[in-house]
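Only the shape, not the letters, is given here:
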């Protein structure tokens, strides 16, 4: 029985990985989860300089999930290279570094710093506000998606994953733009922009007013967008969004995802990734599936 999948030449022992921002770089979770069993660890976003993040409160519970406005708080690439990469290299799992930035040059600076590091892939978070374009996220404009992808690819030494925002009218336009720009893989969906108001205090629940919504409620949207993107492009897709169970992960694979990231579920169930990996193996055994790749995009009417 084969659970290995191929992401642009990078072989994963199974299709399950962590979602950026919900697992740190694995240090905290390593007490609960055998990182060697994961297909990959996707790190929290890393910028060229330390980012302090947004003011508090910056997390709020909502029906079916949560809102976060952490603001990509991170210690910067220098600390990451000295502290996090050495930790991750002790494990037999693929290392995918999530990169964030406020300008194209910010992204490139991090990509260049990682060029000689033992990192398997780069995931580029284009849901960051583009300072040059008045704050609109890179990922909300097809021309910007193509441009930032091309620029990153000029400097990247590892395969590049472009992480797409769902806060768009047509996800296929963004997927095609990433592919045209040279992306090796796309990942989707990032969080959906939401808002919560405390009616008793008549104040915003988040200091930032808006936040990214994640959790079970966004899953059907993720399945739909992964399916649409898979019909539009010929590069592998990492699916994510509200994955809580084996069934959720299999839905995304059947919709067209080669691999699946597990995010918010890690907060409520630290062993969610391992549970899903075991569940997929059980599903394959029970349904006579010899190769996980048989299931990719296998949904029918």
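Okay, I see it. Remember, it's a predicted structure, so these values are computed and weren't measured experimentally. Residues are numbered from 1 along each chain as shown.

For the rest of this, base every contact and every neighbour count on C-alpha atoms.
Noted.

Going by secondary structure, residue 11 is in what exactly?
strand 10-12 (DSSP states H and E).

quick one: buried residues of that strand?
For strand 10-12, the neighbour count (16 or more other Cα atoms under 10 Å) marks residue 12 as buried.

Just after that strand, pick out the following helix or strand.
Next along from strand 10-12, by DSSP H and E: strand 16-18.

Show me what the helix or strand following that following strand is packed up against.
Downstream of strand 16-18, the first helix or strand assigned by DSSP H and E is strand 40-42. Secondary-structure packing of strand 40-42 (3 or more Cα pairs under 8 Å, 6 or more residues apart in numbering; DSSP states H and E): strand 16-18, strand 94-99.

second one coming, line it up with the first:
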């Protein structure tokens, strides 16, 4: 336990040192990004990867539409909350996955490496009742007269802090006048350890000259630094597949057995006006554990106004 505490303390110190050193340069706020995802605006079921909210705060000297080649010049301070649940909170099946509330705080940097759009970073992932997410959900169920979720909370993933390293590389290619395609690879080690490969397609002006970042749960990309203002409607498609080595959210020896392969597919529509933009996406998340009978559909929403 002491060893784990020391590692977490060193990780926090390292993140703070990197942020402090980077902020010693002349920096400005380059943008804010956010994404809300929930199965209530997807398939309507309150189960499995049921909801998340992510916020990105971007800092750097300037933004001209291209990634810098210097590591640490552009920093993303990211925070997210996520809830994972069995299919029935009031009466969980013995072989369903356990409830998990996860709060994540991370520091990432985005740069160009040999012509590849690259991001690397580290997160601290907090799990268990210490996050307050299960208590909040219980209050929401009380206010709305929904079934008591306490049975699911009794066996939730316990209090812990995980240090997670994550990196992604991708490269965008123009597809004539029709759109753009961006294949990517991703690797993560920590609360969940996996390697992933996939691609995202964009038809329209969404993302041109902008810095897009990827949401953890669905893989949908959202705008963290705004680029060219191209009004109109854009469409996005994407998908990826991962090989999962281990997961603290589906611990070894539990009733729900981790599936080694995890697939996602997604689509979205973005409308950009002169002073507002709206993105709605829908994502299919494949089975994550052997006993999971089917995949699920999660909706994602991002709304921005300019005053």
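Great, that's in hand. Owing to the predicted nature of the structure, the values given are computational and were not obtained by experimental measurement.

Quick TM-score on the pair, please.
Once the chains are laid over each other, their TM-score by TM-score structural alignment, normalised by the length of structure 1 reads 0.30; 160 aligned residues with a Cα RMSD of 6.6 Å.

Quickly find the element holding residue 194 of structure 1.
Assigned by DSSP H and E, residue 194 of structure 1 falls within strand 192-195.

scratch that, residue 221 of structure 1
Per DSSP H and E: residue 221 of structure 1 is located in helix 219-232.

List the buried residues for that helix?
For helix 219-232 of structure 1, the neighbour count (16+ other Cα under 10 Å) marks 219, 220, 222, 223, 225, 226, 227, 228, 229, 230, 232 as buried.

Make sure residue 174 of structure 2 is actually in contact with residue 183.
No: using Cα atoms under 8 Å, residue 174 of structure 2 is not in contact with residue 183; the gap is 11.7 Å.

neighbour-wise, which of the two wins?
residue 183 (17 against 12; other Cα atoms under 10 Å).

Quick one: work out the angle between the helix or strand that residue 110 of structure 1 is a member of and strand 94-99.
For residue 110 of structure 1, the element it lies in under DSSP H and E is helix 104-113. Note on geometry: by axes from the mean of the first three to the mean of the last three Cα atoms, to 10 degrees, helix 104-113 of structure 1 and strand 94-99 are set 150 degrees apart in direction.

okay, the angle between the helix or strand following helix 104-113 of structure 1 and helix 104-113?
Sequence-wise, the next helix or strand downstream of helix 104-113 of structure 1 (DSSP H and E) is strand 121-125. If you take the same axes, to 10 degrees, strand 121-125 of structure 1 sits at 160 degrees to helix 104-113.

Which neighbouring elements make contact with the longest strand along structure 2?
Longest strand of structure 2, by residue count under DSSP state E: strand 232-247. Where contact means 3+ Cα pairs under 8 Å, 6+ apart, strand 232-247 of structure 2 is packed against strand 192-203, strand 261-272.

Can you add mean neighbour count and distance to residue 51 of structure 2 and give these back as a markdown table?
Below are those laid out as a markdown table (neighbours: other Cα atoms under 10 Å; distance: least, Cα to Cα, whole Å):
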| stretch | mean neighbour count | distance to residue 51 of structure 2 |
| --- | --- | --- |
| strand 192-203 | 19 | 18 |
| strand 261-272 | 20 | 16 |
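
Switch the ones you listed over to CSV; also include distance to residue 23 of structure 2.
Putting those into CSV (distance: least, Cα to Cα, whole Å) gives the following:
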stretch, distance to residue 23 of structure 2
strand 192-203, 30
strand 261-272, 32
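
Nearest to residue 53 of structure 2 among the ones you listed would be which one?
Nearest to residue 53 of structure 2 among these is strand 261-272 (17.2 Å), distances taken as Cα to Cα.

Which strands and helices lie in contact with that closest one?
For strand 261-272 of structure 2, the contact count by 3+ Cα pairs under 8 Å, 6+ apart identifies strand 232-247, strand 276-285 as packing neighbours.

let's go with 10 Å and repeat that
With contacts taken as 3 or more Cα pairs under 10 Å, 6 or more residues apart in numbering; DSSP states H and E, strand 261-272 of structure 2 sits against strand 192-203, strand 232-247, strand 276-285, strand 296-305.

I appreciate the help and will end here.
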